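Trainee: coordinates only, sequence not included:
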């Protein structure tokens, strides 16, 4: 705001400071209460500023384009470990996604909690539509800490070539709302297909190794290799598709006996 040369615009932006702060507090309260879907965009406007101008001046010019603002933008984008998109757990972070759309909630356009690092595919899949119900509220990677539990699983499909089908397998401690939200998130970002494609690529890359293991030590050696790989990966990411892939294959007797293709 301080870098804005237009005095009238600068005064409007400075006057909006209290509104932005109050909007952030309301956003956090709703997130904690599980009522983000009840928030109305009309309650998150900025006084004296049309929505398009507010978003462009504060976010486009203030955060993305200025030196000080860009430093904050880049810091938020670099937060995920290994630059891994927290929405899908696979893609590389390329953008910041507005959890609640900036054009509907302009007072939140630079709120750090409303700016989620994301890969381009997830940003596109989520779009600019706010949640309309508790069940269709996407998981927030910094508010919904579901990875403390094991919830991702897969099965070996009865098909040729071998194909893994991924799905949400919630623990018994989860309530129905969290289950619905996780399944909606899984569907919204196309995670079943994404993980299956990646698992198939992994299988193709280790098929020769599995053939050698089967020839050298039979089913038990194949199973032991897969189980060790699963344990290593799941220790790092309990719900990562890589670890779940190896775990699922290690538990499938037909696969370990050579169904992966000789």
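Mentor: Yes, it's here. What you are looking at is a predicted structure, and each value in this text was computed from that prediction instead of being measured. Numbers count the residues shown, from 1 in each chain.
Trainee: For the rest of this, base every contact and every neighbour count on C-alpha atoms.
Mentor: OK.
Trainee: For the residue nearest the centre of the chain, give me its contacts.
Mentor: Centroid-nearest residue in the chain: residue 87, 0.5 Å away (criterion: CA atoms, centre = their mean). Counting by CA atoms under 8 Å, 6 or more residues apart in numbering, residue 87 makes contact with 118, 122, 139, 140, 141, 189.
Trainee: State the helix or strand in which the third one lies.
Mentor: Taking DSSP states H and E as the definition, one finds residue 139 inside no helix or strand.
Trainee: picking that back up, quick one: secondary structure of the residue nearest to the centre of the chain?
Mentor: Under the three-state scheme (DSSP: H, G, I helix; E, B strand; the rest coil), residue 87 adopts coil.
Trainee: could you measure it against residue 199, distance?
Mentor: Taking CA to CA, to the nearest Å as the measure, residue 87 falls 18 Å from residue 199.
Trainee: Of the contacts of residue 87, which is the most crowded?
Mentor: Compared across the contacts of residue 87, residue 118 has the highest neighbour count, 26 neighbours, by other CA atoms under 10 Å.
Trainee: so the closest residue to residue 79 other than its chain neighbours, which of the three states?
Mentor: Closest residue to residue 79 apart from its sequence neighbours, by CA to CA, 6 or more residues apart in numbering: residue 117 at 7.6 Å. Under three-state DSSP, residue 117 falls in the strand class.
Trainee: repeat for residue 134
Mentor: coil.
Trainee: can you count the residues close to it?
Mentor: So residue 134, with other CA under 10 Å, has 16 neighbours.
Trainee: Spatially nearest residue to it (excluding sequence neighbours)?
Mentor: Spatially, and ignoring its direct neighbours in sequence, residue 134 is nearest to residue 37 (6.0 Å; CA to CA, 6+ apart).
Trainee: same for the lengthiest helix in the chain, what does it pack against?
Mentor: For the chain, the helix with the greatest residue count under DSSP state H is helix 191-236. Packed against helix 191-236 by the contact rule (3 or more CA pairs under 8 Å, 6 or more residues apart in numbering; DSSP states H and E) you find strand 164-168, helix 241-250.
Trainee: Would you check the distance separating the longest one from the middle of the chain?
Mentor: Its chain's C-alpha centre lies 20 Å from the corresponding centre of helix 241-250 when counted by CA atoms, centre = their mean, to the nearest Å.
Trainee: again, but for stretch 129-139
Mentor: Taking the mean of its C-alpha atoms, stretch 129-139 sits 14 Å from the chain's own mean (CA atoms, centre = their mean).
Trainee: What are the boundaries of the strands in the stretch 1-150 of the chain?
Mentor: Assigned by DSSP state E, counting those that start in this stretch, the stretch 1-150 of the chain shows strands spanning 95-98, 115-118.
Trainee: here's the one I want to compare it with:
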């Protein structure tokens, strides 16, 4: 699942000032909103992007009519899609395509995340459309799952924020339910996490559709460890535990909560399952 990742190299407020200084069209609007927009960005940083402390800006105070305010809302959203020669095109491309990630930091699925997710949706918070701290590399599936969902009924974030939250530690495990020949799975959140983080992990897992998505590849992953068990019995170079530990270390190098890392860690934590794999009959076929 999610990983804490380094914040973008560019300072978000400095970049905002440069973006506003570059805009010529609707210059009066951007001049009027500049100071309050900078303050809103600072509040985003101070609150770590939590909507319980952030309210969408009322643009009518910077415009001559509700109609103009609606149009300027679209202007703010448009800052996310600048021409190649304008800010923040290069900064967004760097986060989107040169992030160096091998798993989605939002869900943990293996692969290079090549889109950007707005933690606070730009449809509701157009002022954060180009806020690079509000933009996180994500896979296409996470984009589709999250849509405009962003807060709980109590007003707090319903998703972990990869720039701000301390999540580079095991967050949950896969629970394997017998029979172990063809197990089913559920999720168990780590009980040593702070209570608030446990709640956040729970809403995050639901929000990105983790269990449904992981179920789609579970049979293939489980067949892999069955083959590991058979190799351990027939070749004897490595025990099953050694093979699992090696696979876990390789997977956790991507992210401690990447799908493969969670899977292998969960198998290692389940001694009853490991004993079954070591001692009981296993077919080499699904």
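Mentor: Everything's here; your move. The shown structure was predicted, so the numbers you read here are calculated from the model rather than taken from an experiment.
Trainee: Could you measure from the residue sitting furthest away from the middle of structure 2 over to residue 240 of structure 2?
Mentor: In structure 2, the residue that sits farthest from the middle, by CA atoms, centre = their mean, is residue 234; the gap is 40.4 Å. As judged by CA to CA, residue 234 of structure 2 and residue 240 of structure 2 stand 11 Å apart.
Trainee: Check which residues of stretch 36-47 of structure 2 are buried.
Mentor: 37, 38, 40, 41, 44, 45 (16 or more other CA atoms under 10 Å).
Trainee: Go through those and flag which are in helices.
Mentor: Per DSSP H, these map to helices at 37, 38, 40, 41, 44, 45.
Trainee: Name the nearest residue to the first one, ignoring sequence neighbours.
Mentor: With CA to CA, 6+ apart as the criterion, residue 37 of structure 2 has its nearest non-adjacent residue at 7.2 Å, and that residue is residue 127.
Trainee: Please give me every residue in contact with the equivalent of that neighbour over in structure 1.
Mentor: Counting by TM-score structural alignment, residue 127 of structure 2 lines up with residue 107 in structure 1. Going by CA under 8 Å, 6+ apart, residue 107 of structure 1 touches 19, 20, 23, 24, 44, 45, 46.
Trainee: so which of these would you say is closest to residue 228 of structure 1?
Mentor: For these, the residue nearest residue 228 of structure 1 by CA to CA is residue 24; the value is 45.2 Å.
Trainee: What lines up with that closest one in structure 2?
Mentor: Looks like residue 24 of structure 1 aligns to residue 41 there (TM-score structural alignment).
Trainee: what do you get for residue 64 of structure 1?
Mentor: Alignment note (TM-score structural alignment): residue 64 of structure 1 maps to residue 81 of structure 2.
Trainee: Could you do residue 40 of structure 1 as well?
Mentor: Checking TM-score structural alignment: residue 40 of structure 1 goes with residue 55.
Trainee: Verify the contact between residue 50 of structure 2 and residue 159 for me.
Mentor: No. When contacts are counted by CA atoms under 8 Å, residue 50 of structure 2 is not listed as touching residue 159 (9.7 Å).
Trainee: So which of the two has more stuff around it?
Mentor: residue 159 (25 against 22).
Trainee: Aligned to the more buried one, what sits in structure 1?
Mentor: So residue 159 of structure 2 corresponds to residue 138, using TM-score structural alignment.
Trainee: what sits against its match?
Mentor: Taking CA under 8 Å, 6+ apart, one finds 131, 181, 182, 184, 185 in contact with residue 138 of structure 1.
Trainee: do that again at 6 Å, thanks
Mentor: By CA atoms under 6 Å, 6 or more residues apart in numbering, the contact set of residue 138 of structure 1 is residue 185.
Trainee: Going by distance to residue 91 of structure 1, which of the contacts of residue 107 of structure 1 wins?
Mentor: Lowest distance from residue 91 of structure 1 to the contacts of residue 107 of structure 1 (CA to CA) belongs to residue 24, with 28.2 Å.
Trainee: Near residue 220 of structure 1, how many other residues are there?
Mentor: Neighbours around residue 220 of structure 1, by other CA under 10 Å: 15.
Trainee: What residues of stretch 240-258 of structure 1 count as buried?
Mentor: 240-250, 255-258.
Trainee: Any figure for the gap between the closest residue to residue 27 of structure 1 other than its chain neighbours and residue 144 of structure 1?
Mentor: Leaving aside its chain neighbours, residue 27 of structure 1 sits nearest to residue 36 (7.3 Å; criterion: CA to CA, 6+ apart). In this view, residue 36 of structure 1 and residue 144 of structure 1 are 13 Å apart by CA to CA.
Trainee: Neighbour count for the two, which is higher?
Mentor: Taking neighbours as other CA under 10 Å, residue 36 of structure 1 and residue 144 compare with residue 36 leading, 21 against 14.
Trainee: need the contact list for residue 142 of structure 2.
Mentor: Here residue 142 of structure 2 is in contact with residue 208 (criterion: CA under 6 Å, 6+ apart).
Trainee: Mind telling me what it corresponds to in structure 1?
Mentor: By TM-score structural alignment, residue 142 of structure 2 lines up with residue 122 in structure 1.
Trainee: Relative to residue 131 of structure 2, how far out is the residue nearest to residue 42 of structure 2 when sequence neighbours are not counted?
Mentor: Of all residues not flanking residue 42 of structure 2 in the chain, residue 13 sits nearest, at 7.5 Å (CA to CA, 6+ apart). Residue 13 of structure 2 sits 8 Å away from residue 131 of structure 2, going by CA to CA.
Trainee: Between these two, point out the one with more neighbours.
Mentor: residue 131 (22 against 19).
Trainee: roughly how far apart are the more buried one and residue 160 of structure 2?
Mentor: Counting by CA to CA - residue 131 of structure 2 and residue 160 of structure 2 are separated by 17 Å.
Trainee: re the thing from before, ok, so of the ones in helices among the buried residues of stretch 36-47 of structure 2, who is nearest residue 93 of structure 2?
Mentor: Nearest to residue 93 of structure 2 out of those is residue 41 (CA to CA; 20.8 Å).
Trainee: Could you find the counterpart of residue 265 of structure 2 in structure 1?
Mentor: Aligned by TM-score structural alignment, residue 265 of structure 2 pairs with residue 247 of structure 1.
Trainee: you'd agree that match is up against residue 229?
Mentor: No. Contact criterion CA atoms under 6 Å: residue 247 of structure 1 and residue 229 do not qualify, at 8.0 Å.
Trainee: related to what we said a few turns ago, can you get me a residue count around the residue nearest to residue 79 of structure 1?
Mentor: If we define neighbours as other CA under 10 Å, then residue 117 of structure 1 has 29 of them.
Trainee: Also residue 33 of structure 1?
Mentor: Residue 33 of structure 1 is flanked by 9 other residues according to other CA under 10 Å.
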